[in-house]
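Asker: Could you look at this predicted model? Sequence included:
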Amino acid sequence: MARMARLDEVLTTLDEGLPAALDRLMAFLRIPSISTDPAYAGRVREAAGWLQGELAALGFQATVEDTPGHPMVVARSQPGAGRSLLFYGHYDVQPVDPLALWDRDPFDPAIEDTPAGPVIRGRGASDDKGQLMTFVEACRAWKTVHGALPAGLVLLFEGEEESGSPSLEGFLRDNAERLRASLALICDTGMYADGRPAITTQLRGLLGEEIVIRGADRDLHSGSFGGLAANPLQVLVNALAALKDAQGRVTLPGFYDGAPELSETLRADWEALGFNAGDFLSQVGLRHPIGEPGRSGLEMVWNRPTLEINGIAGGYAGEGFKTVLPAEARAKVSCRLVGTQDPEAIREALRAHVRSFLPTDCSVEFHPHGGSMASVMDISDPAFGAARQALSDEWGREAAFIGAGGSIPVAGDFKRLLGMDSLLVGFARDDDRIHSPNEKYDVESFAKGARSWARILAALG
């Protein structure tokens, strides 16, 4: 009972301190920490310094640490007997282009009233400054009530997530011992589409490959050479077309090795979400799902691997017509991976498949574009059940275990380099317009997000 009473005090402190918390967030959002543009390098460092100052004022041992790129912010509370936790977020933001499509200066944030309730409008409001500050504010209220920060916390805030995290892997390797914890907490995610709180328990991996096929030493006249000379574009499309059978299954040998069937527990959870694939597709002008027969929509986008052709180029594609056999043809192919699928084994199978279509007179080059395995969390860890209950208590709806069709590489990095699973909890909404003009974050997401983290901290104790 005493523990619950103290949690209630923390929640009340958060409610009473919401105006001041929003003011702090506004100050943070005013710093244009655009990591992809070298012109903003000083402002990225300014944002790191702002965070370090806030965390130090709360009692964290907080430092700004240099990397080959933008700095990391690392903060630590006092060690304790309970579970050690590493919280991750990123303080850099996307560029704002096209600026003309913004309704206000993207770095002059404001609270705006909308039919769905008040929102925080500005670049970084949802991705990821507003999200990471929900955790910082939960820690602030915790200290106000308890007189000390939660023990055993390490906070890691990155400044390069929006530019591909080039320094992250090296930083994790070099600092593994002081960053390793029993569980990572990641806030760079969202709620389910209907506003239900959610914990993302699995993320698909990704590999990309560019294929370049070359034939003659110049484009050829199709009347003089058609039917006689090898056509690289035809060779390429033949190879690409054979990557899937009539049912949509990928034909590469060993492609499905390590792709697990969905557990009955998750199947029941996902069916309860009421996802309608036709309605989902209707948002983009489509209606009829394709893919493997007998699979549900959520299973297809969360728990099944894919192979997609992302682009093809070759020959003449300008106005009018030019009857040529192109000297070169290119394609970009990507795969989303699940379970324990091996990206490098699949890459080699793809290359062998393309080579098998290659005539004697043609050559091929391959250019890899990343390769990472899927991340699957062990939800038998009691922390997942405790966090799920904490979220359900706060939002008044049962929290869902969900998957993600995309990738959050840092979760895989934590698993691979630090040996720990990640509890992915965020409060972004589908309409937050992240990476787009007029980005926003609901005030409700910010306020209840901080309350949610306070509950999770109490539950993980």
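Answerer: Perfect, I can see it now.

Asker: From here on, just use CA atoms for contacts and neighbour counts.
Answerer: Fine.

Asker: which residues sit in contact with residue 327?
Answerer: Counting by CA atoms under 8 Å, 6 or more residues apart in numbering, residue 327 makes contact with 214-220, 231-232, 315.

Asker: redo that, cut-off 7 Å
Answerer: By CA atoms under 7 Å, 6 or more residues apart in numbering, residue 327 lies in contact with 214-219, 232.

Asker: quick one: which of those residues sit in strands?
Answerer: The members of those that map onto strands under DSSP state E are residue 214.

Asker: Please convert the contacts of residue 327 to JSON lines, extending it with neighbour count and distance to residue 243.
Answerer: Listed next are those as JSON lines, based on neighbours: other CA atoms under 10 Å; distance: CA to CA, whole Å:
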{"residue": "214", "neighbour count": "23", "distance to residue 243": "20"}
{"residue": "215", "neighbour count": "24", "distance to residue 243": "22"}
{"residue": "216", "neighbour count": "17", "distance to residue 243": "25"}
{"residue": "217", "neighbour count": "9", "distance to residue 243": "28"}
{"residue": "218", "neighbour count": "12", "distance to residue 243": "28"}
{"residue": "219", "neighbour count": "16", "distance to residue 243": "27"}
{"residue": "232", "neighbour count": "28", "distance to residue 243": "17"}
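
Asker: next up, a second structure to put side by side with the first:
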Amino acid sequence: MSDPIPAILKRIDADQPRALDRLMELLRIPSISTDPAHADDCETAADWLVAELTDLGFKASKRATPGHPMVVAHGGEGARHVLFYGHYDVQPVDPLRLWNRDPFDPAVEQTARGPVIRARGASDDKGQLMTFLEACRAWKAETGGLPCRLTILFEGEEESGSPSLVPFLKENADELRAEIALICDTGLFDDRVPAIITTLRGLLGEEVTITGPDRDLHSGMYGGPAMNPIRVLTRILGGLHDDQGRVQVPGFYDGVGEPPSQVKASWNNLGFSTEAFLGEVGLSHAAGEVGRSGLEQIWSRPTAEINGITGGYTGDGFKTVLPSKASAKVSFRLVGGQDPIRLRESFRDWVIAQMPPDCQVTFAEHGAAPASAMETESEVFVAAQSALTEEWGLPAAFIGGGGSIPIAGYFQSVLGMQSMLAGFAKDDDQIHSPNEKYDVESFRKGVRSWARILRKLAD
């Protein structure tokens, strides 16, 4: 059998105007999952995807959940079974005044760096999701079928914490379980180098509230003898790191290992500049662990960050109040074998041990997910790396992910399957922000990339 890829790629390029039209249709649906006012729009987006998948020959259905529906589809046949995951819901658009156009009136705009698709969800995740569907469309149109057995899972609550996801995975594990999960919710490295994420940091969120007096007090009358909760809170938070940038919670580094030497060497070859990276946001000096490179700090080291502090009077003007309460939100990015539940207990014990008389502390948890690491030596990863290299003309890099994509961990813990994360977004796509965009070239080459990857996986 001759290689169908040249003809498939030619068809993808010829069909791009129609592919863009289809993407625009999906982008016009304001499927904001966090806003109850858009619940019907999420249903509409799910219905739209079911219709598209059915048109592509998949057996597709919309599945009800306590929240927004899942879309599940099955198609193709063969020895290899692959699951593709994406999400059709989007972030809210506030503040609307900062958008240059209606966020749900998508258009292709010309920029100094080439044409872009401007709309909410263009990059996260509708544009990325559609790259895979358009690759399947080209395969079917050119060969009459799909290159392997495919299961599709599209979620409608990713941007609102995925409350229905784990129960759905557990209830449908036998139907969804595959050899590998493909996730297209990531980006290129340095806007030009294709990348496969092989590690993802986990995430632990904690909210700390310290209470002192039973009401706010006048600082002139009580300042001095009365304990101030803000004083207690800031002292504790100030001790979270030492002068070398290391976290001081007991047992914090349990389970933290070092990347293999060859992985570190490959990162060094990427030409990443910490100074340039920080310069883009008006900074100039690295503030993390001393002796660690910028990529190490982002991809392979755990962190503790204070995300918000409240207490006392914060309105206009001045009020000499000694507050009753003070709170802080603290997040931990986790790597390796760090146990988020054990770390939560350790952090709370560490805070409690520093409570002075007359102060009490309470905690509220905001999620806990372990880190994920992929087996890059497997033939699936090697095949995908080869396919991306062929399409982009530059060696595809195995990189780490500084953020957290919980779905990869859930696929591992609930379904017992590895995930491969490959996407085509760029750092300036402004996801979650006004004027979100997705490069037309990212869309085109994303479709071509998935077509090549599917061919390699089928082999």
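Answerer: Everything's here; your move. Predicted model, so just to flag it, every value in this text is computed and none were measured.

Asker: Work out the TM-score between the chains.
Answerer: Between these two chains, after superposing, the TM-score reads 0.96 (TM-score structural alignment, normalised by the length of the second structure); 458 aligned residues with a CA RMSD of 1.5 Å.

Asker: burial count for the aligned partner of residue 99 of the first structure in the second structure?
Answerer: Superposed on the second structure with TM-score structural alignment, residue 99 of the first structure falls opposite residue 96. The local packing of residue 96 of the second structure (other CA atoms under 10 Å) involves 14 other residues.

Asker: measure residue 96 of the second structure to residue 435 of the second structure for me?
Answerer: 10 Å (CA to CA, to the nearest Å).

Asker: Skip the chain neighbours and tell me the closest residue to the residue nearest the centre of the first structure.
Answerer: The centre of the first structure sits closest to residue 408, judged by CA atoms, centre = their mean, with a distance of 3.6 Å. Leaving aside its chain neighbours, residue 408 of the first structure sits nearest to residue 203 (6.9 Å; criterion: CA to CA, 6 or more residues apart in numbering).

Asker: give the contact list for the counterpart of that neighbour in the second structure.
Answerer: Using TM-score structural alignment, the partner of residue 203 of the first structure in the second structure is residue 200. By CA under 7 Å, 6+ apart, residue 200 of the second structure lies in contact with 371-373, 400-405.

Asker: cool, residue 60 of the first structure as well?
Answerer: Residues in contact with residue 60 of the first structure, defined by CA under 7 Å, 6+ apart, are 75-77.

Asker: That one maps to what in the second structure?
Answerer: Correspondence of residue 60 of the first structure to the second structure, assessed by TM-score structural alignment: residue 58.

Asker: Show me what residue 285 of the second structure aligns to in the first structure.
Answerer: Per TM-score structural alignment, residue 285 of the second structure is aligned with residue 288.

Asker: just residue 127 of the second structure next, same as before
Answerer: Superposed on the first structure with TM-score structural alignment, residue 127 of the second structure falls opposite residue 130.

Asker: that's a strand at that match, yeah?
Answerer: No. Under the criterion used here (DSSP: H, G, I helix; E, B strand; the rest coil), residue 130 of the first structure is helix, not part of a strand.

Asker: how much space between it and residue 197 of the first structure?
Answerer: Residue 130 of the first structure is 17 Å from residue 197 of the first structure, by CA to CA.

Asker: So those two - more neighbours on which side?
Answerer: A direct count of neighbours by other CA under 10 Å for residue 130 of the first structure and residue 197 places residue 130 higher, at 31 against 27.

Asker: thinking residue 10 of the first structure is in contact with residue 142, fair?
Answerer: Yes. Counting by CA atoms under 7 Å, residue 10 of the first structure does reach residue 142; the two are 5.7 Å apart.

Asker: what are the ranges of the strands in the stretch 1-150 of the second structure?
Answerer: With DSSP state E, counting those that start in this stretch as the criterion, the stretch 1-150 of the second structure has strands at 59-63, 70-75, 81-87, 107-111, 114-118, 149-155.

Asker: Show residues contacting the first one.
Answerer: Going back to what we said before, that points to strand 59-63 of the second structure. So strand 59-63 of the second structure is contacted by 46-47, 50, 53-54, 69-75 (CA under 7 Å, 6+ apart).

Asker: 10 Å instead, please
Answerer: 43, 46-47, 49-54, 68-76, 151-154, 168 (CA atoms under 10 Å, 6 or more residues apart in numbering).

Asker: So which bits of it are buried?
Answerer: Using 16 or more other CA atoms under 10 Å as the test for burial, strand 59-63 of the second structure gives 59-62.

Asker: returning to that earlier point: can you say which of the contacts of strand 59-63 of the second structure are buried?
Answerer: Here, 16+ other CA under 10 Å leaves 43, 46-47, 49-50, 52-54, 68-76, 151-154, 168 buried among those.

Asker: nearest residue to the match of residue 99 of the first structure other than its sequence neighbours?
Answerer: residue 434 (7.3 Å).

Asker: That neighbour looks like it's in a strand, true?
Answerer: No. Under three-state DSSP, residue 434 of the second structure falls outside any strand and is assigned coil.

Asker: Which position in the first structure pairs with it?
Answerer: Aligned partner of residue 434 of the second structure by TM-score structural alignment: residue 437.

Asker: Also residue 167 of the second structure?
Answerer: In the first structure, residue 167 of the second structure lands on residue 170 (TM-score structural alignment).

Asker: Identify the residues contacting its match.
Answerer: Counted by CA under 10 Å, 6+ apart, residue 170 of the first structure has contacts 67-68, 176, 417.

Asker: same deal with residue 333 of the first structure?
Answerer: 207-211, 240, 307-312, 350, 368-369.
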